[in-house]
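Trainee: what would the 3D arrangement of this be:
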Amino acid sequence: MKVFVQVPCLNEEKTLPLVLESIPTAIPGVDSIEILIVDDGSTDRTIEVAKEHGVTHFVRHARNMGLARSFRDGVDYALAHGADIVVNTDGDNQYPQDRIGDLVAPIVAGRADIVIADRQTSKIAHFSAFKKLMQNVGSKVVNIAAETKLPDAASGFRAYSKAALYRLNIVTQFSYCMETIIQAGNKRLRIESVPVTTNAKTRESRLFKNIWQHMFKSGLAITRSFLMFKPYVILGWLGAIMLLAGLIPFLRFFIFWVQGEGAGHIQSLILGSAMLVGGLLCLALLVIADLLRTNRVLIEDQLERIKEIQYGTDPMTADTQSPNEMTEREQTQGLT
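Mentor: Model prediction:
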C-alpha cells in the first residue's frame, strides 16, 4: 500500500522544512510513503528547499491557481503514480504531520474512506471568539447538507482512500474542504474524525483576506452543494414560503372586497400575484434541478469508470465487491 502526502505550497521556503522533517517515514500497514509538493506559483525557493530534503514528486503551476485546483492536480498526480491513500497537509506547518499515521489507520483498517482531523477549534488560541463561533456554525450547516456529524468541517488535514477519490469531483475554485464532505456524505462514503492539536501559527492565511470573505465564499460553496445534492432544501422551502406568503395579500383583498372596499386595495392583488409567480418559479426550478441531478449522477458514474480505466481498479473496493455486483458490471460491459 502506497501513501502520498501532498503539500500545497505558495512561497513556503521558511516553514516547509518543518513540514517535511515531521512527516513520518513509516506507518503500520503502509509499504511506502511518498511526498508530493504542489507548487501553486511560488516565487521563492520552495522547490529548491523541497529538493534539498529529498522530495522527488512535484506538480508546478506557472501562476497561482488556488487551493481547490492544487488539491485536484495533486490528487491526479498521486493516483497516476499508484497512490492508494492521499493525505493532504499544508506548507505553513499548521498541522501536526506526526499524526498522519492516525489519519491513515482507519483507511488501512478498512473502516473509513475519508478521515478528517478535528483541530478542536474552540481551543485554538489565535482564533477569535467570533471565528470560533463561525467555524462551529459552518460545520453544523455542512453536517446538515452531508448528513454527517463532523466537529471540524473546514479542516484541510485529511486522508482519502483511492475509492473515495474516484467518487469525488471538485468543481469549486475556492476550497475543496466543505464541498468534498457534502459530496462524500451524499454518496454514502464512510467518514471518520481524529482529534489533533495544531501547531503554533506561522503566518496569516493566504486563502482569504478576512473572515468575511471566507464566510462569503464558503457560503457560496455550501449553497452550490445544497443545490446539487438537496435542491428541495432551498428551492422547495423557498417556493412553499412564497406561495403561502402570496396567499395572504389575496386573503386581505378578499376581506376588503366582501366589505365593499376592494377598489382601494388593488396593490394586494399585485403583491400576491408577484409572490405566487415567484413561488411557482421556484417549484419549476426545483423540477429542473432534480432532472439535472439525475444527469449529474449518470455523468459521475462515467467519470468513476474513466478513473478506474486510467488509474486502475481500487483493490480495497474490488475485494469487498460481491459476486452479484461483479456479474452485473460484467454483463453491462458485455452489452456495451
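
Trainee: going by C-alpha atoms from here, please, whenever you check contacts or count neighbours.
Mentor: Fine.

Trainee: what about residue 137, how many neighbours?
Mentor: Counted with other Cα atoms under 10 Å, the neighbours of residue 137 add up to 12.

Trainee: check contacts around it.
Mentor: Shown in contact with residue 137 (Cα atoms under 8 Å, 6 or more residues apart in numbering): no residues.

Trainee: so which helix or strand takes in it?
Mentor: Assigning secondary structure by DSSP states H and E places residue 137 in helix 129-146.

Trainee: what helix or strand does residue 159 sit in?
Mentor: strand 158-161.

Trainee: flag every buried residue along the helix holding residue 137.
Mentor: Neighbour-count burial for helix 129-146, counted by 16 or more other Cα atoms under 10 Å, picks out 131, 132, 135, 136, 138, 139, 140, 141, 142, 143, 145, 146.

Trainee: to compare with the earlier structure, here is another sequence to fold:
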Amino acid sequence: MKLIIQIPCYNEAETLPLALAGLPRAIPGIDCIETLVIDDGSDDDTAEVALRCGADHVIRHPRNLGLARAFQTGIDACLRLGADVIVHTDADNQYPGRYVPDLVAPVVAGRADMVIGNRQVQSIPHFSPLKKRLLALGSWMVRNVSGADVPDAVSGFRAYSREAALHFTILTRYSYTLETIIQAGKLNLGIESVPVTTNPPTRPSRLQRNMWHFVKAQAATILRLYAFYEPLRTFSYIAAPFLLAGLALWVRFFINYFSGESGVGRFIQSLTLGTGLLLVGTLIVLFGIQADISGKHRQLTQEVLYRLKKMEIEEKK
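Mentor: So this is what the prediction gives:
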C-alpha cells in the first residue's frame, strides 16, 4: 500500500522542516511513504525549503486560495499519484508525526475510511476554557448534522482511504474539516477517532483572527452545510412557525364563529392574517421540496464525479 502525507503551507518556511522531520519513514502495512507539500501562494521560500527537506512532491498555487482549496488540490494530486492512504497534517508542527501510524492503522485494517486525530481538547493547556467549551459545542453540532460520532470535529490531523478521497468534493472556502465529516457521514463511510496530543503552538492561528471570528465562521459553515445536505428539513423548520401561527389564528376565528359570539366580524382579521401566514409557510415548504429535488441531482453529480475520478486512476495503473 502507498501512503502519501500531504501538508498544505502558506509562508511556512520556518516550521515546515520540523513537521517534515517528525514524519515516520516506515509503517506496518505500508510499502511506500511519500510526502506532498501544497504551497498555497506563499510569499517566502516555502517550496524551496520543502524540496531541500526531502519532500517528494511540491505543488504551488499562483496565489493564496485558502486551506479548503489547498486540501482539495492535495487530495486530487494524491489520487493521481496512486495513493491508497492519505494523511493530512499541518505545516506548523502542531501534530506530532509519531501518531501517523495510529491514524493509518484503522484504514490499513479496513475498519475505517476516515480516521481523525482526537486532540483531547479539554487537556490542551493553551486553550482557554471558553474555547474548549465552544469546540465541544461545535463537535456536538457536527455529530448531530453528520450522524458520525466525532469528538474533535475541527482537528486537521486525519487519514483517508482512497475510497473516501474519491468521494470528497469540497464546496466551502473556509475549511475542509467539517464538510469532509458531513460528507462521510451522509455517505455512510466508516469514521474512527484516535487519541493524539499536540505540540506547543509555534505561531498564531491563521484560520481564526479572534474567538468571535472563529465562532462566526464555524457556525456559518455548519448551518450552510446542514441546509445544503438537508434542504427539505431546513426549509420545514423555517416554515413551521408560519404554519403554526397561521393555524392558530384560523382556529381562533372558527372557535368564535361556531360559538355564535356576536360581533364575529371583528375576528375576520385573524382569518386574513392566518391565511397569509399559511400561504407563506406553504411557499417555504415548496421551496424546500424544490431544493430537495436539486439535492438529488447534486448526489447524482457527485456519483458521476466519483466514477470519473476512479476511472482516471484505474487508467493510470
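
Trainee: quick one: TM-score?
Mentor: In this superposition the chains share a TM-score of 0.93, using TM-score structural alignment, normalised by the length of structure 2; 315 aligned residues with a Cα RMSD of 2.0 Å.

Trainee: just the helices in the stretch 101-250 of structure 2 please.
Mentor: With helices called from DSSP state H, counting those that start in this stretch, the stretch 101-250 of structure 2 shows them at 129-146, 162-167, 177-186, 211-229, 231-258.

Trainee: packing partners of the strand holding residue 159 of structure 1?
Mentor: strand 85-88, helix 100-108, strand 114-118 (3 or more Cα pairs under 8 Å, 6 or more residues apart in numbering; DSSP states H and E).

Trainee: please repeat the previous calculation with a cut-off of 10 Å.
Mentor: When contacts are defined as 3 or more Cα pairs under 10 Å, 6 or more residues apart in numbering; DSSP states H and E, strand 158-161 of structure 1 sits against strand 2-9, strand 85-88, helix 100-108, strand 114-118, strand 191-195.

Trainee: okay, the helices of the stretch 101-250 of structure 2 in JSON lines with distance to residue 198 of structure 2 next?
Mentor: Listed next are those as JSON lines, based on distance: least, Cα to Cα, whole Å:
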{"stretch": "helix 129-146", "distance to residue 198 of structure 2": "15"}
{"stretch": "helix 162-167", "distance to residue 198 of structure 2": "25"}
{"stretch": "helix 177-186", "distance to residue 198 of structure 2": "17"}
{"stretch": "helix 211-229", "distance to residue 198 of structure 2": "20"}
{"stretch": "helix 231-258", "distance to residue 198 of structure 2": "37"}
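
Trainee: out of those, which is closest to residue 203 of structure 2?
Mentor: helix 211-229 (15.9 Å; Cα to Cα).

Trainee: same for that closest one, what does it pack against?
Mentor: Short answer (3+ Cα pairs under 10 Å, 6+ apart): helix 211-229 of structure 2 packs on helix 129-146, helix 177-186, helix 231-258, helix 268-316.

Trainee: make CSV out of those helices and add distance to residue 221 of structure 2.
Mentor: Below are those laid out as CSV (distance: least, Cα to Cα, whole Å):
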stretch, distance to residue 221 of structure 2
helix 129-146, 10
helix 177-186, 8
helix 231-258, 14
helix 268-316, 18
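
Trainee: so which of those helices is the most surrounded?
Mentor: Here the criterion is mean neighbour count by mean count of other Cα atoms under 10 Å, and of those the winner is helix 177-186, at a mean of 21.

Trainee: hang on, the earlier thing: now distance to residue 64 of structure 1 too, for the helices and strands packed on strand 158-161 of structure 1, in CSV please.
Mentor: Compiled in CSV, those are given as follows (distance: least, Cα to Cα, whole Å):
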stretch, distance to residue 64 of structure 1
strand 2-9, 10
strand 85-88, 18
helix 100-108, 27
strand 114-118, 26
strand 191-195, 30
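
Trainee: just give me the neighbour total for the closest residue to residue 32 of structure 2 other than its chain neighbours.
Mentor: Distance criterion Cα to Cα, 6 or more residues apart in numbering; nearest residue to residue 32 of structure 2, sequence neighbours excluded, is residue 2 at 4.8 Å. Neighbourhood size, residue 2 of structure 2 [other Cα under 10 Å]: 16.

Trainee: map residue 2 of structure 2 onto structure 1.
Mentor: In structure 1, the residue paired with residue 2 of structure 2 according to TM-score structural alignment is residue 2.

Trainee: its match contacts residue 28, correct?
Mentor: No: counting by Cα atoms under 10 Å, no contact exists between residue 2 of structure 1 and residue 28, whose distance comes to 11.6 Å.

Trainee: before we move on, back to that, any idea which of the helices and strands packed on helix 211-229 of structure 2 gets closest to residue 17 of structure 2?
Mentor: For residue 17 of structure 2, the closest of these is helix 177-186, at 24.1 Å, according to Cα to Cα.

Trainee: that closest one versus helix 211-229: what angle between them?
Mentor: 30 degrees (axes from the mean of the first three to the mean of the last three Cα atoms, to 10 degrees).

Trainee: Provide the aligned range in structure 1 for helix 177-186 of structure 2.
Mentor: Mapped onto structure 1 using TM-score structural alignment, helix 177-186 of structure 2 covers residues 177-186.
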